[in-house]
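Chemist: need a 3D model of the sequence below.
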Amino acid sequence: MRHNKKFNHLGRTNTHRAAMLSNMACSLIKHKRIFTTTAKAKELRKYVEPLITKSKEDTTHSRRVVFSNLKDKYAVTELFQEVAQKIGDRPGGYTRIIKTGNRLGDNASMCFIELVDYNENMLKEKVAKKSSRTRRSSKKKVSEDTSVVEETQATEVAPEASVSEEKAAE
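Modeler: Just a heads-up that it's a prediction; the model follows:
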């Protein structure tokens, strides 16, 4: 019986699965986005997010723990120098999985997994959403515009009236 054994083996042995996840994590750290199947991406998320959390604290122990999982010194240095600096204030959720459809050959569900703070398109959309107007602000702006127009009309009428008053006084 397999009680409480809810672990996706991905059709691989233990050592093959560990090596595959390590290689995928190194590729994700180096390239910031990789294209893979949805099942592998979900397992990779469970594998790489604790490593990114560990990289926030730059100590010898945390570097050794991360290196024992990744086994690639270039990926470890990039993780501790660039990625940890950019994601330092984020409390979790360092990766994003976006589904892209099914693969042609075997109809496997495909997606890409990426580091959240490295997608410039999503960051631009986030900034654009913050600057967009809502209904309330547009109504307020319309009323402000009409008051500005009324003030400009009043200032334009006032000088003409003062000129005509001066001519009448002469």
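
Chemist: rest of the way, CA atoms for contacts and neighbours
Modeler: Fine.

Chemist: OK, contacts around the most centrally placed residue in the chain?
Modeler: Among the residues of the chain, residue 116 comes closest to the average C-alpha position under C-alpha atoms, centre = their mean, at 3.5 Å. Under the criterion of C-alpha atoms under 8 Å, 6 or more residues apart in numbering, the contact partners of residue 116 comprise 93-96.

Chemist: ok, residue 113 next?
Modeler: Taking C-alpha under 8 Å, 6+ apart as the criterion, residue 113 is in contact with 28, 33-36, 41, 95-98.

Chemist: look at it and give its secondary structure.
Modeler: The three-state label for residue 113, taken from DSSP: H, G, I helix; E, B strand; the rest coil, comes out as strand.

Chemist: find the nearest non-adjacent residue to it, please.
Modeler: If you skip the residues right next to it in sequence, residue 113 has residue 97 as its closest partner in space, 4.5 Å away by C-alpha to C-alpha, 6 or more residues apart in numbering.

Chemist: one more, for comparison:
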Amino acid sequence: MRHGRRVKKLGRKKEHRLALLKNLCRALFIYEKIETTLQKAKEARRLAEHLIEFAKKNDLAAKRRIYRFIPDHKLVKIICDEIGPRFSERQGGYTRIYRLGPRLGDGAEMAILELVEQSEPDAIDARRKLIERRALVEEKPKKEKKKKEKPKKEKKEKKEKKTEKPKEKKEKKEKKRPKKKEAKKKAKRVKKKAKAKKKKKRKK
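Modeler: All right, here's what the predicted structure looks like:
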């Protein structure tokens, strides 16, 4: 039974829901403002404020707890060194939600989730570029090794070998056939002799 379970499932399983909330919080700490549905914003707000509480402590244990949800060392450093000290005098309420009304397509209620005390736009742009540049470096495709082309002569030799094998099998079958015929003839002779002996006995 779900006694005291206040987490909204958001139509997802546990792993999918946690991944969604992690990505929303990551985007919130990079851009300091995100637009999403109202229910997602409410759930992401809980996790974001929890992480800001750890960022205010700014010790090794707190950084490790933040890294569990945002596995990015540079972003964790930004959260602890820039965002955490900004809320040092506040005891809570680090984020706010603005309602935007229903979405045109499916009518879902939209909202903006943002940090209460935001940094200057230039600092946000610099942070965004830093994170994006790092992501591009990580996603560089690896150079494919060129496969060595085998000479065509070897392929021809293989084909010749394949053609030789069935010929040998046919020859073996032809050798086996006369033995079977001889055995059948011997069996017929034995039967004829047995019948002749029976007839002689009856005449006597």
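
Chemist: and the TM-score between them?
Modeler: The pair, once superposed, lands on a TM-score of 0.66 when counted by TM-score structural alignment, normalised by the length of structure 1; 120 aligned residues with a C-alpha RMSD of 1.6 Å.

Chemist: from the contacts of residue 116 of structure 1, pick the one nearest residue 66 of structure 1.
Modeler: When the contacts of residue 116 of structure 1 are compared for distance to residue 66 of structure 1, the smallest value, 16.0 Å, is given by residue 94; criterion: C-alpha to C-alpha.

Chemist: confirm for me that that closest one is in contact with residue 87.
Modeler: Yes: with the criterion set as C-alpha atoms under 8 Å, residue 94 of structure 1 and residue 87 qualify as a contacting pair; they are 7.4 Å apart.

Chemist: give me the common contacts of those two.
Modeler: Residues touching both residue 94 of structure 1 and residue 87 by C-alpha under 8 Å, 6+ apart: residue 117.

Chemist: what segments of structure 1 are strands?
Modeler: For structure 1, the strands identified by DSSP state E occupy 33-37, 95-102, 109-115, in order along the chain.

Chemist: compare these and give me the one nearest residue 51 of structure 1.
Modeler: Of all those, strand 95-102 sits nearest to residue 51 of structure 1, with 11.9 Å by C-alpha to C-alpha.

Chemist: which residues touch the closest one?
Modeler: Residues outside strand 95-102 of structure 1 that contact it (C-alpha under 8 Å, 6+ apart) are 38, 41-42, 45, 49, 108-116.

Chemist: now that strand: which residue numbers in structure 2?
Modeler: Strand 95-102 of structure 1 corresponds to residues 95-102 of structure 2 when matched by TM-score structural alignment.

Chemist: next helix or strand past whichever strand or helix holds residue 127 of structure 2?
Modeler: When secondary structure is defined by DSSP states H and E, residue 127 of structure 2 falls within helix 121-138. Per DSSP H and E, helix 121-138 of structure 2 leads on to helix 152-203 as the next helix or strand towards the C-terminus.

Chemist: which strands and helices sit next to that following helix?
Modeler: For helix 152-203 of structure 2, the contact count by 3 or more C-alpha pairs under 8 Å, 6 or more residues apart in numbering; DSSP states H and E identifies no helix or strand as a packing neighbour.

Chemist: mind checking how far that helix is from the chain centre?
Modeler: A distance of 59 Å separates the centroid of the chain from that of helix 152-203 of structure 2, by C-alpha atoms, centre = their mean, to the nearest Å.

Chemist: buried sites along the helix holding residue 127 of structure 2?
Modeler: Of the residues in helix 121-138 of structure 2, those buried by neighbour count under the rule 16 or more other C-alpha atoms under 10 Å are 124, 127-128.
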